[in-house]
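> Sequence first, then the predicted structure:
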Amino acid sequence: MDTPTHELMSALASMFDSGKYADLTIVTANTSYPVHRALLASRSSFFEGICNNAFRESETGVIDLSQDDPEAVEHMVHYFYHLDYLNKPLSRRSSQRSARSTSPRTPCFPTRRRSKKSKLALIEDPLLAMLSAATPAPSVPRMEQPDDQDILDVSAKLPDTPMQDQFTDDPFEYVYNTEPKADVEQTHLVTHAKVYAIAEKYGIVGLKSLSRKKFSDQIQTHLDSEELPEACQEAYESTVDTDRGLRDIIIQAFRSNPGLSSRKDVEVILRETPGLAFELFRMASGLPVTS
C-alpha cells in the first residue's frame, strides 16, 4: 500500500476513533456508533436511501439497528472506515511507520541481531560497499606467530559466549515486531456468514464480496472446526434461496469432502436446516442443486 493510500486510510480511521464531524448515529442493542452520512451513503444503497429521503432517521440523525446482530453491525461499521474487519485497526502511527519502512532511503532487513561490523556494511551506501569490496586490502606486515602455549593461554581467558558489546539491536527491529500478525488459527466462519448477510441486507457490495472471500478461505482450512455446522446453518437461514454466494461454497465443500455428512454435529444441523439437507440430497443423487 503506497503512502497516499496509507494517509487516506489513517485519516478515515482517525475520523472514526474521534467521532469528529459525525452527523449520524447507528444504534444497536448494546452500543452506538457516531458515523458520517456522506461516507455511509456513498457505500450503501440502504443508507443512501435514508439520507436522500425524508425518513425519520434522516431527521433525527439516529439509525436504529437494534434488531440486527450487534457483532455484525460492529464489523459493518468497522468496514466503512477500514475497508476490512476482524483486523487490527490502522492507526496514524502505524501508517507513518509503514511509509517509513517502505521509503527508498530506509532499507528493510529481517529482524535479527547482527554484529556492529556487519550492520555498518549494510547501512552504508551500496556503491561504496561495492568499491570497498573491489579494492584490494592493504598489505599487513607479517607478524611473528605465537607458539602453541601462548594460544592456549589466550583461549582460556576468552568467555564461552560472544561478548555483549559485540552485538546490538537491529535499528529496524521495532518496525517489524510491532506490525500486526495475521490470525490464521482462529475460526470465524459464523462471523463471516453474519457479515455477509448484513452486507446483503444493507446493499454494501464491497463488504459482501469481502466476507464471501473470507468465508471461502476459512472453510477450506477449517473443515474440522466445530463451528462449521453452525456456519452452514447461519448461511442458509440468513440469506434467500436465490443468493448463492455462500451456499455454493458450502455445497462444494461437501462435494469435495463426502465424509462431512457423516459427522454427528453436521447431522444435527441437517435435521434443523431443510434447505441445506435438500440441496445435499440433490447433490448426492446427481441432480442439479438449483433448478
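Sure, I can see it.

> use CA for all of it now, contacts and neighbours both
Noted.

> I'd guess residue 278 is in a strand, am I close?
No - according to DSSP: H, G, I helix; E, B strand; the rest coil, residue 278 belongs to no strand; its state is helix.

> any idea how far it is from residue 239?
Between residue 278 and residue 239 the computed distance is 16 Å (Cα to Cα, to the nearest Å).

> These two: which has the busier surroundings?
Taking neighbours as other Cα atoms under 10 Å, residue 278 and residue 239 compare with residue 239 leading, 20 against 13.

> for the more buried one, helix, strand, or coil?
Taking three-state DSSP, the label given to residue 239 is coil.

> Likewise for residue 63?
strand.

> ok, it - contacts?
24-27, 57 (Cα atoms under 8 Å, 6 or more residues apart in numbering).

> mind running it again at 10 Å?
Residue 63 makes contacts with 24-28, 32-33, 47, 50, 56-57, as judged by Cα atoms under 10 Å, 6 or more residues apart in numbering.

> From these, keep the buried residues only.
Buried members of the contacts of residue 63, scored by 16 or more other Cα atoms under 10 Å, are 24-28, 32-33, 47, 50, 57.

> Below is structure B, check it against A:
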Amino acid sequence: RLYKSDLFSDLTIICGSNPSPVHQAVICPRSDYFAAALRFPGKEAEEGKIDLSVEDPEMVERMIYYFYHLDYLPTSYNRRPNQGVLEIHAQMYAMADKYQISEMKDLAKAKFEAAMRFHGGYKLLPHVVPIVFTTTPDSDAQLRNLVARAIALDNLLRLKSFRGAVEKIDGLSLAVL
C-alpha cells in the first residue's frame, strides 16, 4: 500500500519530470547510499529530496519499485522497444552497485544469468557487453565473468559482433581468456 500512496512519505526522489514520494523507513534499510545521504547533515537531509536526474527515469522507477516489493519488473516500464531484458538486468545491477543496494544487486545478477540461459540472451550479449564492462568498477567481476564465460564456452568470438565488442571494451578480452 505504501508504494501506491504518498501518505506518510517523508522523502522525494527526483528524476525526470515526475518526483517520486517515498518513505525513508522503507528506502534507507535497503540502501546504504540513501541511508548515508539522509543520516548526515546536507542538502538531501535538510530538504528531504534526493536528485537522481543523471539516471534513466525508467530505471529509477524500477529501483523504487524494488524498495517496496523486493523485486523489479523488467518489462512493465519498458517504453523503448529496443531495450532488452538483459540490458535492463545489467543496468539494474549497475544501479544497485552505485546506490549500495546489495540484495537488488544479487537479484539483478540472478535475473541476468537466467535470461542468458533460458531466454536466448546470448544473441543479445553484443548490446549488453558495453553496459556490463563500463558501468561497474573493475573490481566487480560478477556480471563480467558471466558474459566472458558465455562468450568463451559458446565460441561466440566467431561472430563478428562479438569480435567487435572484444576489441572495443577494456578488460573483456582478458576476461574471455
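Sure, I can see it. Since we're looking at a predicted model, the values are computed, not measured.

> hmm, back to that, between the buried ones among the contacts of residue 63 of the first structure, which is closest to residue 148 of the first structure?
Relative to residue 148 of the first structure, the closest of these is residue 33; by Cα to Cα it sits at 77.8 Å.

> Residue in the second structure paired with that closest one?
With TM-score structural alignment as the criterion, residue 33 of the first structure lines up with residue 20 in the second structure.

> Residue 274 of the first structure too?
By TM-score structural alignment, residue 274 of the first structure lines up with residue 170.

> I'd like the distance between that match and residue 136 of the second structure.
Taken as Cα to Cα, the span from residue 170 of the second structure to residue 136 of the second structure is 12 Å.

> three-state assignment of the aligned residue in the first structure for residue 41 of the second structure?
Under the alignment by TM-score structural alignment, residue 41 of the second structure pairs with residue 54 in the first structure. Put simply, residue 54 of the first structure is coil when judged by three-state DSSP.

> Residue 54 of the first structure: neighbour count?
Using other Cα under 10 Å, the number of residues around residue 54 of the first structure comes to 10.

> again, but for residue 113 of the second structure
For residue 113 of the second structure, using other Cα under 10 Å, the count is 18.

> can you give me the strands in the second structure?
All strands of the second structure, identified by DSSP state E, fall at 11-14, 20-22, 49-51.

> Just send those back as JSON lines, with distance to residue 90 of the second structure too.
Below are those laid out as JSON lines (distance: least, Cα to Cα, whole Å):
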{"stretch": "strand 11-14", "distance to residue 90 of the second structure": "22"}
{"stretch": "strand 20-22", "distance to residue 90 of the second structure": "23"}
{"stretch": "strand 49-51", "distance to residue 90 of the second structure": "22"}
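
> right, so of those strands, which gets closest to residue 3 of the second structure?
For the strands of the second structure, the distance to residue 3 of the second structure is smallest for strand 20-22, at 7.5 Å, taking Cα to Cα.

> from the chain's centre, how far out does the closest one sit?
In terms of Cα atoms, centre = their mean, to the nearest Å, the centre of strand 20-22 of the second structure is set 19 Å apart from its chain centre.

> And for stretch 158-166 of the second structure?
Taking the mean of its C-alpha atoms, stretch 158-166 of the second structure sits 24 Å from the chain's own mean (Cα atoms, centre = their mean).

> List the contacts of it.
Residues from elsewhere that reach stretch 158-166 of the second structure (Cα under 10 Å, 6+ apart): 123, 125-130, 148, 151, 155-157, 168, 172-176.

> What's residue 133 of the second structure aligned with over in the first structure?
So, by TM-score structural alignment, residue 133 of the second structure is matched to residue 236.

> now swap in residue 148 of the second structure and tell me
Counting by TM-score structural alignment, residue 148 of the second structure corresponds to residue 251 in the first structure.

> ok, for its match, nearest residue in space, not its chain neighbours?
Among residues not flanking residue 251 of the first structure along the chain, residue 280 sits closest, at 7.0 Å (Cα to Cα, 6 or more residues apart in numbering).

> my guess is that neighbour meets residue 273, correct?
No - the pair residue 280 of the first structure and residue 273 fails to qualify as a contact (Cα atoms under 10 Å) at a distance of 11.0 Å.

> Between those two, point out the one with more neighbours.
Set side by side, residue 280 of the first structure and residue 273 show unequal neighbour counts under other Cα under 10 Å, the larger going to residue 280 at 21 against 16.

> any idea how far residue 244 of the first structure is from the more buried one?
For residue 280 of the first structure relative to residue 244 of the first structure (Cα to Cα), the value is 14 Å.
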